[in-house]
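Colleague: Dropping a prediction and its sequence here:
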Amino acid sequence: MENVEVWMRGPIAGIPDLLQPVAHALLQAEEDIVKYTAQLSSEQLWARPCGNASIGFHLLHIRGVIDRMFTYAAGKALSAGQFDYLRQEGVVDMELNVATLVENLQLQIEQALQILAAVNPDTLTEERFLGRKRIPTTLIGLLFHAAEHAQRHVGQLIVTVRCVK
């Protein structure tokens, strides 16, 4: 089913029905990222046309957001390593190439899908907390936000790719 978006291909095996939209959005983000970042040079990866965020930033940030939201979804606080990663998302690192960033993001999405598969749908409305301020939310709210936020940054990434090519 080429040229058909992930959500139109049917359910993702092993993912609870109520979490299918989260899985679909994460897998669509992955497919779009692979498609649009192929063949980018390091200069294109870190370019900031019109002062916009670089493609490299978006790749790092999408991975980080998924990791952080799923950590909060598990009822945990962020680790020192996660805070370090967050601080580094905006730093240009010419040593990092597209292939490495995409592979790391794919691993994060794979881990997210494994976590989604293990979620008991009866717990989706349970209270969870976001950030150091402990903003109240729900398990499904955090999982959905991870996917929705990833999609927003994929859209920005695609526009930036078009500008740098």
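Modeller: Cool, got the structure.

Colleague: from here on, contacts and neighbour counts on C-alpha atoms
Modeller: Fine.

Colleague: quick one: which helix or strand includes the residue most central in space within the chain?
Modeller: For the chain, the residue sitting closest to the mean C-alpha position, by C-alpha atoms, centre = their mean, is I62 at 3.6 Å. Using DSSP states H and E, I62 maps to helix 55-73.

Colleague: Could you list every helix and strand that that helix packs against?
Modeller: Helix 55-73 is packed against helix 42-46, helix 80-88, helix 98-118, strand 127-130, helix 139-164, with contacts defined by 3 or more C-alpha pairs under 8 Å, 6 or more residues apart in numbering; DSSP states H and E.

Colleague: hold the first one in mind and look at this next one:
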Amino acid sequence: MADKERKPEVWLRGRLAGVPALLQPVAHALLQAREEINELMTGFPDSLLWEKLAGMASPGFHLQHLAGVLNRLFTYAKGEQLNHEQLNALKAEGIPLSGEYAVDTLIATFNNQVDNCITQLKDADETTLTESRGVGRAQLPSTVIGLYTHAAEHTMRHTGQLLVTVKVLSDRYSGDTESRLIT
């Protein structure tokens, strides 16, 4: 799609139906990240998913982490603690299960998590946004809106890191994934 044909960024497309006014920026950021990541990862080879540049995180890690962080932060925002499955998923981030993951699988997981987050935002009661929430085993202090805001900020930060990593890997290996020199 040519630049002139591109839609404006999500935050410039207007209000998202059903999302409380104070949570619109969070929903906009999550949906913007989803659009950018889906476009970025189209055609990205599975064989490069776990490649690292200069010892930095691989695209596979970023995709696992993006979905995982959203799941965890939105769990805390509900006033809940992480369950056994979530803790195991956290430990597995950056490690390809059974040796491999496909790009499409990781993208589908991320997209599903964004959908779950948007649903939770739509169900949010704006009067609870300043309520305290404990984070992690240490119950570090935050608030509902603090967790939602951090989820959006953290997602965009990793989206940027993923973009750079994928672009460099794609340019470096443009069709030649057999002779990798980067570790």
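Modeller: Here it is on my side, so go on. Just so you know, these numbers come straight off a predicted model, no measurement behind them.

Colleague: so what's the equivalent of the residue nearest to the centre of structure 1 over in structure 2 closest to, chain neighbours aside?
Modeller: In structure 2, the residue matched to I62 of structure 1 (TM-score structural alignment) is L66. In this structure, L66 of structure 2 finds its nearest non-sequential neighbour in T155, 6.1 Å apart by C-alpha to C-alpha, 6 or more residues apart in numbering.

Colleague: Neighbours of the counterpart of the one you found in structure 1, how many?
Modeller: Mapped onto structure 1 by TM-score structural alignment, T155 of structure 2 lines up with A150. Using other C-alpha atoms under 10 Å, A150 of structure 1 is surrounded by 24 other residues.

Colleague: Okay, A150 of structure 1 and Q28 of structure 1: tell me how far apart.
Modeller: Distance, A150 of structure 1 to Q28 of structure 1, by C-alpha to C-alpha, to the nearest Å: 10 Å.

Colleague: And for S42 of structure 1?
Modeller: Counting by C-alpha to C-alpha - S42 of structure 1 and Q28 of structure 1 are separated by 24 Å.

Colleague: and what of L101 of structure 1?
Modeller: For L101 of structure 1 relative to Q28 of structure 1 (C-alpha to C-alpha), the value is 17 Å.

Colleague: quick one: which of those two has more around it?
Modeller: Q28 (19 against 16).

Colleague: Over in structure 1, tell me which residue corresponds to S47 of structure 2.
Modeller: With TM-score structural alignment as the criterion, the equivalent of S47 of structure 2 in structure 1 is E43.

Colleague: Does the residue nearest to the centre of structure 1 touch L105 like I think?
Modeller: Yes. Counting by C-alpha atoms under 8 Å, I62 of structure 1 touches L105, with 7.5 Å between them.

Colleague: Let me see the contact set for V69 of structure 2.
Modeller: Listed by C-alpha atoms under 8 Å, 6 or more residues apart in numbering, the contact set of V69 of structure 2 reads A151.

Colleague: Help me confirm that K7 of structure 2 is found in a strand?
Modeller: No. If the criterion is DSSP: H, G, I helix; E, B strand; the rest coil, then K7 of structure 2 is coil and not within a strand.

Colleague: Around it, count how many other residues there are.
Modeller: Residues contacting K7 of structure 2 under the criterion other C-alpha under 10 Å number 10.

Colleague: what's the distance between it and A29 of structure 2?
Modeller: 15 Å.

Colleague: and what of L97 of structure 2?
Modeller: 29 Å.

Colleague: more crowded one of the two?
Modeller: For L97 of structure 2 versus A29, neighbours defined as other C-alpha under 10 Å are more numerous around A29 (20 against 9).

Colleague: just checking, the more buried one touches R157?
Modeller: No. Using C-alpha under 8 Å, A29 of structure 2 makes no contact with R157, being 10.7 Å away.

Colleague: give me every residue that touches the residue opposite E126 of structure 2 in structure 1 once aligned.
Modeller: Using TM-score structural alignment, the equivalent of E126 of structure 2 in structure 1 is P121. By C-alpha under 8 Å, 6+ apart, the residues touching P121 of structure 1 are 16, 18.

Colleague: what's in contact with stretch 72-88 of structure 2?
Modeller: Outside stretch 72-88 of structure 2, the residues that reach it (C-alpha under 8 Å, 6+ apart) are 68, 117, 120, 133-136, 143-145, 147-148, 151.

Colleague: what's the neighbour count on the counterpart of S79 of structure 1 in structure 2?
Modeller: Here S79 of structure 1 is matched to N83 in structure 2, going by TM-score structural alignment. Neighbour count for N83 of structure 2, taken as other C-alpha under 10 Å: 10.
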